[in-house]
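A.B. asks: coords please:
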Amino acid sequence: MGRQLNVRNDEAYELAHIIARRVGRPVTDVVRDALRVYGETLPAVDGMTPTQLQRYESLRALAKRTAAQALPGATSDHDDLYDEYGLPK
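C.D. replies: Below you'll find the model as predicted:
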């Protein structure tokens, strides 16, 4: 058995039990799942939620893989396509 959490708020206690009865699951599972969902909405210390941080890391990995496949001499310079006013040549 894991560590214990004591709830000293009547409303929180009732809500947890009502939801547990409605979904047919133990109160512990309901509280754990609710805390996980709530935790996902909180900004992390660096300003990103865990979901945002995961997406950010995925995009960084994608950018790294993409950069590794760049052809030699390839650039993002498109000056030869546009005139001095930014219009296509």
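
A.B. asks: only C-alpha atoms for contact and neighbour calcs from this point on.
C.D. replies: Will do.

A.B. asks: report the separation between Ala63 and Tyr56.
C.D. replies: 11 Å (CA to CA, to the nearest Å).

A.B. asks: ditto for Arg22
C.D. replies: 37 Å.

A.B. asks: Glu14 too?
C.D. replies: Distance from Glu14 to Tyr56, by CA to CA: 38 Å.

A.B. asks: the structure of the following sequence is requested for comparison with the preceding one:
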Amino acid sequence: MGQLNIKDEALIADAKALAELLGTSTTAALREAVQARLAAERAARDDKVRRKYEALMAIGRRVRESLPPGASFSSDHSDLYDENGLPK
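C.D. replies: As a prediction, the model looks like this:
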């Protein structure tokens, strides 16, 4: 695994302060902080995907409700073609 070389003095100071508060090493404090942020970002992304899915499903329901009674959701379009598969 590679090495991470941090040259930001403020970040280093914050990492050391976090480690002291947590009673752990700087590496462990950074690991915990990064893992927490990564989990939060993944959860936010999953929530965004879920909301998009729900919005699309709602659109589908509205479209279905706007169709006249008896309209079907079939891919059978045989009424449009003759016995040779050509358009009528």
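
A.B. asks: where does the TM-score land?
C.D. replies: After superposition, the two chains reach a TM-score (TM-score structural alignment, normalised by the length of the second structure) of 0.44; 66 aligned residues with a CA RMSD of 3.8 Å.

A.B. asks: that older thread, more neighbours: Arg22 and Tyr56 of the first structure, which one.
C.D. replies: Taking other CA atoms under 10 Å, Arg22 of the first structure and Tyr56 do not tie; Tyr56 has more neighbours (13 against 9).

A.B. asks: can you tell me the element the more buried one falls in?
C.D. replies: Element membership of Tyr56 of the first structure [criterion: DSSP states H and E] is helix 50-68.

A.B. asks: who are the packing partners of that helix?
C.D. replies: Helices and strands touching helix 50-68 of the first structure, as assessed by 3 or more CA pairs under 8 Å, 6 or more residues apart in numbering; DSSP states H and E, are absent.

A.B. asks: change it to 10 Å
C.D. replies: For helix 50-68 of the first structure, the packing partners by 3 or more CA pairs under 10 Å, 6 or more residues apart in numbering; DSSP states H and E come out as helix 27-41.
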